[in-house]
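[1] The following comprises the amino acid sequence and a computationally predicted model.
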Amino acid sequence: MNLSFHDTFSLVQKSITSLQNPNNQVDKENVIEKSRKLVLRCYNALASQQELSGVQVASYLMNWDDHYTTHKFRGLYLIQTERFLQSELNEMRAKQNLQSTSQDVIDDEDIFDDETIIEENNDEEHFQVQPAGDKNNFILVNTRVDYQYRSNNLNNTCLYDFVSTFYKKKINETDIKYLSKSYTTEKRQDNQKGRPSNERFFFHKDHPQATTHLLMKYSEAHVPVLYGPQIPRQDRDDTRERYNRALLTLFVPWRNVIDLCDINQTWEDALESRKHRISAHSWKIIENIQLLHECKKDRDEHLLQVIAEAQVDNDSIDPAFLPSNQGADGEHEADDIDDLIQLIGSVDEFTAATINATKKSTENVYIRETIEAVEKVGRFNHMN
């Protein structure tokens, strides 16, 4: 770091003031800790009092973001949409059972057994309270409602692409002009100057905000971020139905649950019969989801290998250092970041004793080297 003279002078002045301040001197602190705190105070002084660049000033005045990312993101509560579809399917099956007088009651362990689908949390579906068309009433809407009642021109758009590509906005005069029948495609092309206008679509007439809002296409596609429990691994039997239901919800176009799963189908059979409706782009995303799980598995297996190598005196891994869902045979079922935190914590506890043992010896070496350097100067030879 190159510092100007006035910056260097100010830094030296603050260092001397800090050393002379009795509040900053603690007898119990060792030499290394005092040095570390001095450097930290100098750094904080430089960071807080240095002059701002022109780029920083312009960014604040223009109200620009203070960070940059290669992509833009948008959240999606996937598990709540899944739960809505599951409840709709369960109601239809219950009605069918009541109407079936010539058949036996379906057994609880038959294909309608929904207990095999893991419900990770019991939160109800989230809604936003927004004003209705008359401005005196309010309605409940969310992304699922917007998707279900999208324009008929977007019938072949899946939920993932819908969240990535479109957003809801209030209708203004520009939108009405763009969507008016008299404003034809030819006129748009003739009068177009600069960047082309973003596409706009009216909601279906059954949407509660069909008269006041519309769908507008992003200038750049956003990356959907799935809130709540993530999509499970493909090869886990206990979450297979949840996995198939999640893929159908995200990547197969639908307006109601019948578009995704028939009454007499399991979610696994429904996905198998609707694979042809999933686009090539969506299949790439599905492959990446599974690849992410494989990377997590390899990561945790590597940490277990590190633990095993640290225990060279034992023939097996100490169970105390294994996460709760990780067996000594290497079978992996971790799907959550908490498992990694637990594993790292185990490694930290294993090495804490060694670090504490070497801390004092490091301090002694530092002090001894300092004394030797002072003795080599020769300025204190007259002292006994």
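    Arrived safely.

[2] going forward, measure contacts and count neighbours with C-alpha atoms only.
    Noted.

[3] so Gln265, which of the three states?
    coil (DSSP: H, G, I helix; E, B strand; the rest coil).

[4] Okay, one more to line up with it:
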Amino acid sequence: MRQCESNLNTINKIITYFARSNTDCTSLLSGTAVKAVISYVTDYISKLGLKSYQAFASVFDIFDRNAEDLDGIGVDEYSTKKLMRQMVNSMSTKMEIGSPMACMYLLENPDHYPSHEFANFAWRTYVNFVKRYWISQLNIPEGMKEEVPEDMIKLQNERGTLVGASIVDDYALRPLIYSGLNLYEWIQCHQKKELNNKTKAVKHLFIGDHKQRDTHGVWCDFSRLDNIIPNFMGGAIPRSDRGDREYYCMTVLTIFKSWRAPSDLKDKDSTWDQAFNEHVFTARQRELLGHFNLRFECNDARDDHYNTMKQKIREGQSNYSGKLPHNFADKDEEEDMNDLLDDNDLQEGVNDEDPPVIGKRTREQLKEMDEIRDILAGAKWLSKTTDGLLPMQTERINPPFKTKTAWMNIVKEQRKKLLANKLGGMEEADSGNDKTHVGKLDTVKELPFDYFKPKPKILGDENELMKAKCCQDFTLNTEQIRAFRIVADHVSSKQPTNLKMYLGGMGGSGKSQVIHAITAFFKMRGESHRFMILGPTGSTAALVNGSTYHSVFKV
């Protein structure tokens, strides 16, 4: 329910309970706004990996940037690692892998937990096969016929012989027992395997002159109809409400009508639209057709929503001429998307007929500008002086001139000193003589009862006092103390193993404060070398006063 107080609309008790952290939500009172958000979220979740040209462009940029290093006679191992590191960082940045996803990979956990499985469906291959057949039936000269891409034939080595396998032949020449399956159901439930003595009895053979009739069999598991979703590859299917109606009808009939030859889909003298209207679709098929068009409806709503909000901004700009930036209304839609979606005033303007107003953020900026202008005017900084400008005596600063190589050497020396300070507390003894953290395995030691408690007191009261002091000095809250205690108690135990821990939360939830407290705890124990703060980029490492992983590990 929308609250009268605008600030209350950014808080939702249910969302806060499930997120267990500070959240910022927005009340969407427009169907157009809801569809726009759905389009944005689904595109972000289902985004694909890097395109081939994007990956090659990243590699080319790295080589072009390091052309001087590659001009030499030979490339050493360090330069090779440097190039590989830069390529990986460049492509990782463009893939927009977030910290939760990276943590999933490091902890060897699955990156997603779907309730359904997906089967690749190259729908254009089947549609082009049907289209080529009907074009060949037209009495049109060869030079004037529409060109349709040929099918891609996959060559397989079967018992020393190259055999061309076609997915169109797999469906058109499917076993007779599966004649009633349409293409959509075939993609969901069919499985093709090579024949052997164990499986020959349970598999059905292809018919006709199928190239793999003697080597492969197929069977359909109809239970897969409930949890297998065809993944349409090769672009989205055509729209039902605009564009080429004949092509849309041909595509739908190819997918949802059972056929073995293109001539089974329609009569020679009828159009695709007539065949589409004559075919009786099931309730499930009509539901799927509605889902196919949902993506286009969301994209249209997103575009209409953006256009409406940008028009609202332009109208508000005309009422505040001279106060808004000249390019405010011409910014890129993708860059302003989050700002626009978070603007309650603009969203309210989509449904009602309120007078044009500017956005909340812009109104706050104008208010701050007016406050600064009043302060400057009160200090008479904006008043013109009658005495003219006072003479100013400035001392010329001559910075030291050094070459690029000299500056790089200075940076390297400082980096070495910094790493040496971090590793200063590390003992020089080898692992066999290290008595600080590794105990003897051939001795019996009496352990106190506190050792088996969730919060062991291994080093006595002094260690507990250090933990309490860190919690107090950094003003940790309950959740922060729990995260800090997990690390501190693990470090205090005898022969600690590797601790893999993910510290998640939104921006401002206090993750950096926990890291600072852990750093101080290691420093109090004189074991700063046991805890290193690393980041993938320089900016992320600087936020927590750490280092980049490639500078520390020399990768």
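    That came through, no problem. Predicted model, so just to flag it, every value in this text is computed and none were measured.

[5] what's the TM between chain one and chain two?
    Remark: TM-score between the superposed chains equals 0.52 [TM-score structural alignment, normalised by the length of structure 1]; 235 aligned residues with a Cα RMSD of 4.1 Å.

[6] Could you find the closest non-adjacent residue to the most centrally placed residue in structure 1?
    Centroid-nearest residue in structure 1, with Cα atoms, centre = their mean: Val225, separated by 5.6 Å. Nearest non-adjacent residue to Val225 of structure 1, counting by Cα to Cα, 6 or more residues apart in numbering: Gly75, 4.6 Å away.

[7] Give me the aligned partner of the one you found over in structure 2.
    Aligned by TM-score structural alignment, Gly75 of structure 1 pairs with Asn120 of structure 2.

[8] List the residues that contact its match.
    Going by Cα atoms under 8 Å, 6 or more residues apart in numbering, Asn120 of structure 2 touches Ile187, Pro230, Asn231, Phe232, Met233.

[9] ok so, going back, what sits against the residue nearest to the centre of structure 1?
    Phe73, Arg74, Gly75, Leu76.

[10] SS state for the corresponding residue of structure 2 for His281 of structure 1?
    In structure 2, the residue paired with His281 of structure 1 is Arg284, using TM-score structural alignment. Secondary structure, three-state DSSP: Arg284 of structure 2 is helix.

[11] Check the spacing between Arg284 of structure 2 and Met233 of structure 2 real quick.
    21 Å (Cα to Cα, to the nearest Å).

[12] now do Val88 of structure 2
    27 Å.

[13] cool, and Lys200 of structure 2?
    Computed as Cα to Cα, the Lys200 of structure 2 to Met233 of structure 2 distance reads 32 Å.

[14] The counterpart of Gly234 of structure 2 in structure 1: how many residues sit nearby?
    When structure 1 is aligned by TM-score structural alignment, Gly234 of structure 2 is paired with Gly228. Other residues lying near Gly228 of structure 1 total 14 when counted by other Cα atoms under 10 Å.

[15] Spit out the contact partners of Gly228 of structure 1.
    Tyr77, Leu78, Ile79.

[16] Neighbour-wise, give me the winner out of these.
    Result: Ile79 is most packed of the contacts of Gly228 of structure 1 (other Cα under 10 Å), 26 neighbours.

[17] So that residue belongs to a helix, correct?
    Yes - looking at Ile79 of structure 1 with three-state DSSP, it is inside a helix.

[18] isn't it right up against Ile231?
    No - the pair Ile79 of structure 1 and Ile231 fails to qualify as a contact (Cα atoms under 8 Å) at a distance of 9.0 Å.

[19] Find the residues that touch each one of these two.
    Joint contacts of Ile79 of structure 1 and Ile231 (Cα under 8 Å, 6+ apart) are Ala246.
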